[in-house]
Each structure stands twice: as C-alpha cells, then as structure tokens.
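Dropping a prediction and its sequence here:
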Amino acid sequence: STREVDPLRILFCGSDDFSIASLRAVHHEHIARPDTIASIDVVCRPGKRTGRGLKQIREVPIKHAAQELELPVHKIDTFTGWTPPKVHDENINLIIAVSFGLFVPPRILNGAKYGGLNVHPSLLPDLRGAAPIHHALLRGDRKFGISVQTLHPKRFDHGVILAQTPYPGFDVTGSENFSAAELEANLAPIGGDMLVQTLRESLFVPPLQDLGWFQGDSSGVEFTHAPKITSGDKQVDWTTWSAEKILRYLRVLGSLW
C-alpha cells in the first residue's frame, strides 16, 4: 500500500473459535512481517464459574489460543477504568474486536491512532447482531459472506465497511446440513484472511472507503437482525411451522420445545 502507516500495535479483543481464526491469521502476519505488525495484545473476558457448586472455571477459548501463541492476555469484564497497556512505551494504535461481546467505548477507540476493526460473518448491513451465523442458517440461506468494518463509536455493526465478500455471497458445500459450529468453522478462516488483507492494504487509514454492497440510505430497508439466540427462538409454533423448518431449527439450535 502507498499509505504511510506506523507499525501496528494491536489490541485484539475476542472470545470464540471464530475470533481465534482471525487472531491466528493476524499473528501469522505478525511473524512474517514484524515491520508492519509490531505487537499483539489479547483481551478476553474472565472465565465463568460452572458445574456443581460453581467450582470449575470455564475459560474463554481465545485465552488458550493466545497463550499458545505466547501473546500477552488481559482479562477484563468492563472497559470502565481500564487503560490499554503500553508496548515499549508506545500506545496501542489499532483495536480489533471479533465476536467479543463487550462494546469498545469511544475512549478506547480514540486512544488508538487507527481506531478499530471488526470481522463480521454476514453481508452487512444484513444480519447485524451477535448471532449472524445462526440466523443465516435458520433463514435457510445458501449464500454466505464476510464483512470487515470499522468499530462504530456508538453502535454495534454500524461501521464503515472496508472489505466484503462480493454480493450475493459464496456457496459453502453442504451448508444445508450444517450446524452453526460447522458453518462457523468454514467462515472463520475466510474472515481471518479478509482481516489480514485489510491490514496489508491499510484500508483503515483515512480517507475511508465504504465498499459495502448496499449503498444509500438504509433507513427504509428491512434487513434481518441477528440477535443472540434465546430460549424463545427454540419454541416451535406447531400450527404454522413446516416439518422442514422444524428440522432446520433443530439442526441449528440443537433442541426445541
């Protein structure tokens, strides 16, 4: 890229396997090109107590991945009162949040020279929300895509789309029989590759270009929202649901009632 960019000191906020694929991709780039990615610090939420008597602590999966990659890990449950670490007396200059779950506040974003990035497994603005993979499968989608967007200072999934799968998306062989975890496993490495390409091309450096498939005012357009799955999503309407829909929901959600 012709854009002048400081070596990146990244704060990577993640949780699950989808985010681990992005972390691994960025780490691979860091090892291959330490002049462009100087450092990576990982932020995750503390483990949750589970089991009988809440004696066991279930750690967030990305913690182990980060330790395996020998990256520093910071566990936080809120950004309030927390300041990103300095790296060799230099500030973190790029935040990357992938399926993190906590909103990255303006104070943290403004403290990073290049703001923030997010990898989202849908063709935004369609399927904004915490569970796009589940909702795509529940809807019966056969085409899928990835978006890399900036982190919006006020709202989830309202950033500038810097990179995106060309509309209407790509086919994933066998997806009609996939669970959410299986589709996630297919999409995760594609997300990691797109994120690295975004970093290589310095697409996060202003002037930002919105490359989203949907251009124009979306206020009057109904896009599907993809909120976190709740027990209400698992409730079958026996009077209206087809057998096919019931089986699809069972496959994606694991259990119904």
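Noted; the coordinates are in hand.

contacts, neighbours, all on C-alpha from now
Will do.

Strands along the stretch 1-150 of the chain, start to end?
Taking DSSP state E, counting those that start in this stretch as the criterion, the stretch 1-150 of the chain contains strands spanning 8-13, 37-44, 48-50, 56-58, 73-75, 94-97, 116-120, 143-144, 147-150.

Can you name the residues in contact with the third one?
Read that as strand 48-50. Contact partners of strand 48-50, identified using CA atoms under 8 Å, 6 or more residues apart in numbering, comprise 55-59.

so which of these is the most crowded?
Within these, neighbour counts (other CA atoms under 10 Å) peak at Glu59, which reaches 15 neighbours.

and that residue, what is it in contact with?
46-48.

Make a ChimeraX selection of whichever of those turn out to be buried.
Under the burial definition 16 or more other CA atoms under 10 Å, those of those that qualify are selected in ChimeraX by:
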select :47
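
For the contacts of Glu59, could you give me CSV that also reports distance to Ala180?
Converted to CSV, the contacts of Glu59 look like this (distance: CA to CA, whole Å):
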residue, distance to Ala180
Pro46, 24
Gly47, 23
Lys48, 22
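
take a look at this one as well, against the first:
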Amino acid sequence: MIYLNICIPIRIKISVVPIRFFSSKPPWSVLFFGTDQFSLYTLKSLNNLYSKSKLIKKLDVVTSIKQNANAIQVYARKYNLPLYNWPNVPEETVYDVGLVVSFGYLIPERIIKKFSYGILNVHASLLPRWRGAAPIIHAIANGDKETGITIIRIKPYHFDIGEILLQEKVPIGNDTEMPDLYQQLGELGAKYLIKSLENLPEYIKNAKCQSSNDVTYAPKITHDFTTISWFKMTSVQVYNLYRALKGYLVPVSTWQGVPIKLLEIKLCSDVSTNCIDKYPGYVMYDKRTKSLKVLCGDKSFVTIGSVGIFNKRIMNATDFSNGYLKKVPLECRYFK
C-alpha cells in the first residue's frame, strides 16, 4: 500500500479588528445619555467643561429624538453637539466613559462594554432606597426626612443596581415641594458626576456594591398613586402627596361621582369637634380662611384652596361651596 502526502492549500480569512486606545487620565471622551430637564443640569455642566477645561475632550449626546423636541435635543442642537437618536449609538467612535442621567432606557451589555470605564449614572436617591423612575416623588410622598444623589456604574438588564462611586445626602423639609428638590438634586447630581470624572480610575476601583437590605422601589406615577384615599390617609400623608406631585400632577378625588382635582392643599391645625359622626372625606367650608376643610383618616383636617371639576374651570373654595357644596344635604358632602 502506498501513501501519498498531498498538500492542499486552504484559504483562511483573517478579520482585522481595529485597536481602541482608551485614556487612563483626563481629558475624557464622553458619550452622554439623557432625555429631560433633570438630565439637562448635567449636560450643561459637561458642556461648560468641554469648552473651558482639560477634563473633557469629546462630548457626544444620545437622546430619544421626537417631533416635539425634548430638552436635551434642543440644547445639543443649539450648541452643535453631535446628536444620536436612541437606539442608534455610534459603533466605531471610541469613548472612555458613558454618562447617563434620567434616560429611561435600559442600555444593553454590548454597548456598556464599548466603554473602558463603563457607563456612570446619576440617580436622585440614596440607593438602594427608591430604585426606579420617580425617586423624588416617592421620597416626598412617603415623608422621608432626607434623600440625595448616588453615582453608580450601570449594569445590563436592571435599573439602579450597580456599584456606588459617590453619594451625597440632602435633607427634605416638612414643606419642601417637588420642583425645589428636583432642581437641587439635578444640580447636585451634575456636580458629583463631574467630581467622579476628576479621578475616574480611582472611583471605579473603589466602587462598592449596593446593600441588599432596605431596598425600596419608585415606579412610574399612575392614576392610583395620585388618588387620595380619605379613609386610609392621614392629613400629613395627603399634604405629602400634594407636595410630591407639585409641578407635575395634582391629587385627585371624586365629588358626587365626578372626578376632581384638589389644589392648594395645606395642613390644618383644627381638631375634629363637631365631626364625630362624620366619615373621612367629609367636606365643609371655612369662612374664616375661605377654604374647604376635609376630614382625613386620622380625624384631622387638610384645607383646600381650589378645586378642578372634570370639564370645568378651576374654581376657588368659595365658588365651589356656593356652586356645589351648598346644593347637597350635609350628609352627602363627601369627597370619595
């Protein structure tokens, strides 16, 4: 038997992968992700540094581009920042770090891995408390005495679970309203995100995992969240709900089966004396303060300065009393 050694040439296709060169110190190449006014606080600060400092050498922007332009879209175009429409993220351009503020979309792992230092996120709470879309509203509505901002590295598949780089606390006063806290946290988040960029490798190295204890969630605000449950809620809880929704939505209830909006809600120091036989939700008119007094679940009151009846104009408490309250018997004067 004879064996022949035959050499057959085989063509092998070799793919050339471009080498990516990442920085180990500033200035950084940055891709920013954001959609709203809260994220605009950070983008403005980044853009100021981009033009005036040695911290940032490249600043591109990703947002959800729509016909009704959002705050990020408007700002990026005004200042001629390169703008990309999510999910169309630039594939070949090299970035050192991604920065996410109030973006609202989960970023897949394949994109996160494009960044040498991953993607950082500003979250408006002291994580792991209030993970989710509406941390500021939930913090005020639940009567929290403090909140803050947290800088984390994002992970794929879940929101707000990444390692913590920085945190800063902020007190919540008894009368703090959402717009004021929103601005305070937006500005603070921008400040601390920039602080993390000043010594990014060190902050990444020392990042700590979130505790699995004391985790709470802050989901998107629904109609049920805005609806006052007069039997279950104390006067303080009703007032907290009003403060939490201020500038965004308003607490709602019903009058004689018709949906209503309740505005200018305040705590009332009066104690129930002549309402022993009344149930929570009972409404009376106070001539002295020219407001409505509503009985809450703990037998204390809130006052209401104006009311919005469905498909009607907003009216003050006096007009509501004259036009609606006085036209029904005392035993029927309830918000439900």
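Great, that's in hand. Treat the numbers as computed from the prediction; the structure is a model and nothing was measured.

one step back: looking at the contacts of strand 48-50 of structure 1, spot the one nearest Trp241 of structure 1.
If you rank the contacts of strand 48-50 of structure 1 by distance to Trp241 of structure 1 using CA to CA, Arg58 comes first, at 36.3 Å.

corresponding residue for that closest one in structure 2?
Taking TM-score structural alignment, Arg58 of structure 1 has Asn68 as its aligned residue in structure 2.

Now render the contacts of strand 48-50 of structure 1 as JSON lines, adding distance to Arg200 of structure 1.
Below are those laid out as JSON lines (distance: CA to CA, whole Å):
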{"residue": "Lys55", "distance to Arg200 of structure 1": "44"}
{"residue": "Gln56", "distance to Arg200 of structure 1": "41"}
{"residue": "Ile57", "distance to Arg200 of structure 1": "38"}
{"residue": "Arg58", "distance to Arg200 of structure 1": "35"}
{"residue": "Glu59", "distance to Arg200 of structure 1": "32"}
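
Closest to Arg248 of structure 1 out of the residues you listed?
Nearest member of the contacts of strand 48-50 of structure 1 to Arg248 of structure 1, counting by CA to CA, is Arg58, at 29.5 Å.

Make JSON lines from the strands of the stretch 1-150 of structure 1 and add distance to Ala243 of structure 1 to it.
Listed next are the strands of the stretch 1-150 of structure 1 as JSON lines, based on distance: least, CA to CA, whole Å:
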{"stretch": "strand 8-13", "distance to Ala243 of structure 1": "40"}
{"stretch": "strand 37-44", "distance to Ala243 of structure 1": "40"}
{"stretch": "strand 48-50", "distance to Ala243 of structure 1": "35"}
{"stretch": "strand 56-58", "distance to Ala243 of structure 1": "36"}
{"stretch": "strand 73-75", "distance to Ala243 of structure 1": "44"}
{"stretch": "strand 94-97", "distance to Ala243 of structure 1": "38"}
{"stretch": "strand 116-120", "distance to Ala243 of structure 1": "31"}
{"stretch": "strand 143-144", "distance to Ala243 of structure 1": "22"}
{"stretch": "strand 147-150", "distance to Ala243 of structure 1": "33"}
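
Now check structure 1 for the residue matching Val307 of structure 2.
For Val307 of structure 2, no residue is aligned by TM-score structural alignment.

Pull the number of nearby residues for Val307 of structure 2.
Val307 of structure 2: 22 neighbours (other CA under 10 Å).

Likewise for Glu176 of structure 1?
14.

Would you agree it is in contact with Lys143?
No. Counting by CA atoms under 8 Å, Glu176 of structure 1 sits too far from Lys143 to count as a contact (10.3 Å).

Which secondary structure state does the closest residue to Arg3 of structure 1 other than its chain neighbours sit in?
If the residues on either side of it in the chain are set aside, Arg3 of structure 1 comes closest to Ser202, at 6.8 Å by CA to CA, 6 or more residues apart in numbering. Here Ser202 of structure 1 is recorded as coil under DSSP: H, G, I helix; E, B strand; the rest coil.

quick one: the counterpart of Ser202 of structure 1 in structure 2 from Ser23 of structure 2, how far?
When structure 2 is aligned by TM-score structural alignment, the residue opposite Ser202 of structure 1 is Leu200. According to CA to CA, to the nearest Å, Leu200 of structure 2 and Ser23 of structure 2 sit 11 Å apart.

between those two, who's got more neighbours?
Shown here are Leu200 of structure 2 and Ser23; by other CA under 10 Å, Leu200 has more neighbours (19 against 14).

The more buried one and Ser321 of structure 2: what is the separation?
60 Å.

burial count for the equivalent of Glu29 of structure 1 over in structure 2?
The equivalent of Glu29 of structure 1 in structure 2 is Leu49 (alignment by TM-score structural alignment). Using other CA under 10 Å, Leu49 of structure 2 has 16 other residues around it.

who are the neighbours in contact with Leu49 of structure 2?
Contact analysis of Leu49 of structure 2 by CA under 8 Å, 6+ apart lists 55-56.
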